[in-house]
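Visitor: Sequence first, then the predicted structure, then my questions.
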Amino acid sequence: MRLYSFVKALSFLPLVPAAVISAQQYPITVLHEFPNPTWLDSSAVRHNGDVLITSATTNQIFLVRPRNPKVAITVARIPNANGANGIAELEKDVFYINGANFSVATGPVLGSYGVWKLDFRGTSPKLSLVTMLPDVQIANGIARMHPTNNTHVLISDSWGGSIIRVNVVTGEYTTVMKMDLMLTQPGMDIGVSVLRTRGSYLFFNQWGVSLQRIPFSTTTGEATGSPETIVSLMAHSYILSNDGTKAWMSSNSLNALQEIDIVNRRWRTVVQNQTDFITPTGAALGRKDGKDVVYIVTGGGYNFATGQSVSGGKLVRVDVA
């Protein structure tokens, strides 16, 4: 979740790691602009190339077709929630989403978080509750454990400094990782955020601080070793390349997208200070016709304390090849 922290984010100075390589601007295309104000939070891409988008300012789940992006279709509304965070596909056309109620004054409402299943396999999308998470403070990032595991997802608790494993069939959940590194870091409002898995590694970002990875059991979700820092930078959301050698990281307080060389632990800024790239948030890889594309959603500069925004959130295509 980026929304709670954005109130302070613009005052942060960026970290300056040594392993920075020269910048290159990648071309961007705005596919769709949502009404002002709309803060878009996370995204995922269906097998047919359609982009699913969550929002921190509405309980609607949107679908945009990149080939015909003029219309954003509402495919579901999360009951008893005013926003949603992470979204991940567990099996073909079956997605899982975190949704909750949020207050600007106090942050997320404890006990309001739930995990929801969005199933596109029928004649129309079907939304159903998997489980409520009454003791989770901020259910944020969500990821599958392994490509062959259709039963469990991992979810980050950004205030609790932990990762939980959820059985999407039974609704049972348990904490599988908890460490100081995942807690809120000095000067930030949340800790562990977006989760991705690649082989026997779980990747996570410390919000606004760094990209990390840790070896883990793809059976239990528990750590099997110590975390290691990939890069230190203003890390808000990211997506891994298909081969796992790169990542693209959004830095919403810098209006920037960084390309990370995971193998050599270096990064470069590939999009920054674009008029149409204000507060980039969630990142997703293109599929089908968009395999050399990263889709970024934005918050439009929305300020949750004042309700003011520069523009509506946008779905932006970044050509990375």
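Guide: Okay, I see it.

Visitor: contacts and neighbour counts: CA atoms only from here.
Guide: Noted.

Visitor: In space, what's closest to E33 - neighbours in sequence excluded?
Guide: K314 (4.4 Å; C-alpha to C-alpha, 6 or more residues apart in numbering).

Visitor: Now do the one you found: how many residues are near it, please.
Guide: Other residues lying near K314 total 27 when counted by other C-alpha atoms under 10 Å.

Visitor: ok, structure two:
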Amino acid sequence: MHSWPVFLLQLLLVHGLPQADNAAPVRLLYEYPVGTWIENIAVRSNGDLLLTVLNVPHLDQLSPYKANATPETIHSFPNALSVFGIAEIAPDVFAMAVGNFTLTGGVQPGSFSIWSVSFTMHDTMEAHKIADPPQATFLNGLCSLPGIGSPKDFLVGDIKQGLIYYVDTSTGDYGVAINNNFTAAVSDPVFGTAGVNGMHVHDGDLFFTNTGQALFAKMHIHTNGTPAGEPTIVARVLNSSMEFDDFAIKDNDAYLVTGSGNSIERIGLEGTSKGRIVAGSLNSTQFAEPTSCAFGRTEADRHILYVVTAGGLATPVDGDVTVGAQVLAVDTRLWLS
């Protein structure tokens, strides 16, 4: 018989036994009102969390260290309804995709722009537009490239077109960098059509999810983001209830949010081992439609995986349950031991 920590027992009483190898303690940092969708997350070097909001054009900031902390909207983007992917492209400089999306009307092609937000030494914030790509239909995943410049150029994926653009930070120029069978969009029950979604570069390889094709893949790339090898599949979803969205990488593992699967799955980057659910479960609201995750960056929280959710707005839990979008802190030391 297991000897469960008291905190973990409390979690299990509330949420039920998760379908996971190790039940990691989960702490709710903040729950937004029902109807809010948090799309993505980035972690600043000082530990603060940057949150992109899909139902309003807001960039929010939340300190995970303060008791009863409340997110602060630090920028509202003009002529837009939604904020999507975000990535750090220089120290305390973040690029993000902005456009128009509603749950009732879907996405508005041609509404997208790419912005950067930078923080100064005194923690004031400046925002400016990098590019207006008129041919973009649904910009979502975004990741910086491992170049030597600062700010770095980056990649941004179009989930509807199933391709990845390269963006030159200094000039705003952009063009298609990657377009292959594994990034391609296919029919999807939630988004109509969906292709490449979450993206991160690790050790010269671009790792990416394809939501419509239900796969996690990798491809060696050049420093400008163009292919330097053929893409290969790292893993496919464990079952049809899941849709890979965004993910975080730590050491030799990726931690993927499963969207409609309401869980976190750990997958080895080498692709030789089967993925494992390490937190959450299909019928639990503990992670109600997770959309993205990121590890802490300070000595105090490098083992904490911060997870954001859509609250089940696109795929309600058990078919009809929605909750407020959540920001959660997951202690991963049980997983990593």
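Guide: Cool, the structure landed. Computed from a predicted structure; not experimentally measured.

Visitor: picking that back up, quick one: map the residue nearest to E33 of the first structure onto the second structure.
Guide: When the second structure is aligned by TM-score structural alignment, K314 of the first structure is paired with Q326.

Visitor: before we move on, what about T29 of the first structure?
Guide: In the second structure, T29 of the first structure lands on R27 (TM-score structural alignment).

Visitor: Next, that match: secondary structure please.
Guide: With DSSP: H, G, I helix; E, B strand; the rest coil as the basis, R27 of the second structure sits in strand.

Visitor: just to revisit the earlier point, show me what contacts the residue nearest to E33 of the first structure?
Guide: The contact partners of K314 of the first structure, by C-alpha atoms under 8 Å, 6 or more residues apart in numbering, come to V30, L31, H32, E33, F34, L40, D276, V297, T298, G299, G300.

Visitor: Of these, which ones are shared with the second structure?
Guide: Contacts conserved in the second structure for the contacts of K314 of the first structure, counting by both residues aligned by TM-score structural alignment, their matches' C-alpha atoms under 8 Å: V30, L31, H32, E33, F34, L40, V297, T298, G299, G300.

Visitor: Dump these to TSV, plus distance to T148 of the first structure.
Guide: Shown next, in TSV, are these (distance: C-alpha to C-alpha, whole Å):
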residue	distance to T148 of the first structure
V30	35
L31	33
H32	34
E33	36
F34	36
L40	30
V297	28
T298	32
G299	34
G300	37
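
Visitor: Please check those and keep the buried ones.
Guide: V30, L31, H32, E33, F34, L40, V297, T298, G299, G300 (16 or more other C-alpha atoms under 10 Å).

Visitor: could the residues you listed be laid out in JSON lines, adding secondary structure and distance to T218 of the first structure?
Guide: Below are these laid out as JSON lines (DSSP: H, G, I helix; E, B strand; the rest coil; distance: C-alpha to C-alpha, whole Å):
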{"residue": "V30", "secondary structure": "strand", "distance to T218 of the first structure": "37"}
{"residue": "L31", "secondary structure": "strand", "distance to T218 of the first structure": "36"}
{"residue": "H32", "secondary structure": "strand", "distance to T218 of the first structure": "37"}
{"residue": "E33", "secondary structure": "strand", "distance to T218 of the first structure": "38"}
{"residue": "F34", "secondary structure": "coil", "distance to T218 of the first structure": "38"}
{"residue": "L40", "secondary structure": "strand", "distance to T218 of the first structure": "30"}
{"residue": "V297", "secondary structure": "strand", "distance to T218 of the first structure": "29"}
{"residue": "T298", "secondary structure": "strand", "distance to T218 of the first structure": "32"}
{"residue": "G299", "secondary structure": "coil", "distance to T218 of the first structure": "33"}
{"residue": "G300", "secondary structure": "coil", "distance to T218 of the first structure": "37"}
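
Visitor: What's T151 of the first structure aligned with over in the second structure?
Guide: Counting by TM-score structural alignment, T151 of the first structure corresponds to K152 in the second structure.

Visitor: Three-state assignment for its match, please.
Guide: Assigned with three-state DSSP, K152 of the second structure falls in the coil class.

Visitor: ok, now D289 of the first structure?
Guide: Secondary structure state of D289 of the first structure, per three-state DSSP, is helix.

Visitor: Need the nearest residue in space to it, chain neighbours excluded.
Guide: That would be G49: by C-alpha to C-alpha, 6+ apart, it lies 6.9 Å from D289 of the first structure.

Visitor: Tell me who's in contact with the one you found.
Guide: By C-alpha under 8 Å, 6+ apart, G49 of the first structure lies in contact with R65, P66, G286, R287, K288, D289, G290.

Visitor: Map the fourth one across to the second structure for me.
Guide: By that I understand R287 of the first structure. When the second structure is aligned by TM-score structural alignment, R287 of the first structure is paired with R297.

Visitor: what's the answer for the first one, then?
Guide: Using TM-score structural alignment, the equivalent of R65 of the first structure in the second structure is S63.

Visitor: Would you check how far apart that match and G141 of the second structure are?
Guide: 24 Å (C-alpha to C-alpha, to the nearest Å).

Visitor: Look at these two and report which has more neighbours.
Guide: G141 (28 against 18).

Visitor: Surely that one is in contact with V201?
Guide: No. Assessed by C-alpha atoms under 8 Å, G141 of the second structure is found out of contact with V201, at 12.0 Å.

Visitor: OK, contacts around the nearest residue to S55 of the first structure once chain neighbours are set aside?
Guide: Leaving aside its chain neighbours, S55 of the first structure sits nearest to L40 (4.2 Å; criterion: C-alpha to C-alpha, 6+ apart). By C-alpha under 8 Å, 6+ apart, the residues touching L40 of the first structure are I53, T54, S55, A56, T57, T281, G282, V297, T298, G299, G313, K314.

Visitor: run the last query once more with 6 Å
Guide: Shown in contact with L40 of the first structure (C-alpha atoms under 6 Å, 6 or more residues apart in numbering): S55, V297, T298, G299, G313.

Visitor: End to end on stretch 97-114 of the second structure, go ahead and measure it.
Guide: Criterion C-alpha to C-alpha; first-to-last residue distance in stretch 97-114 of the second structure is 5 Å.

Visitor: what does stretch 175-186 of the first structure give?
Guide: 24 Å.
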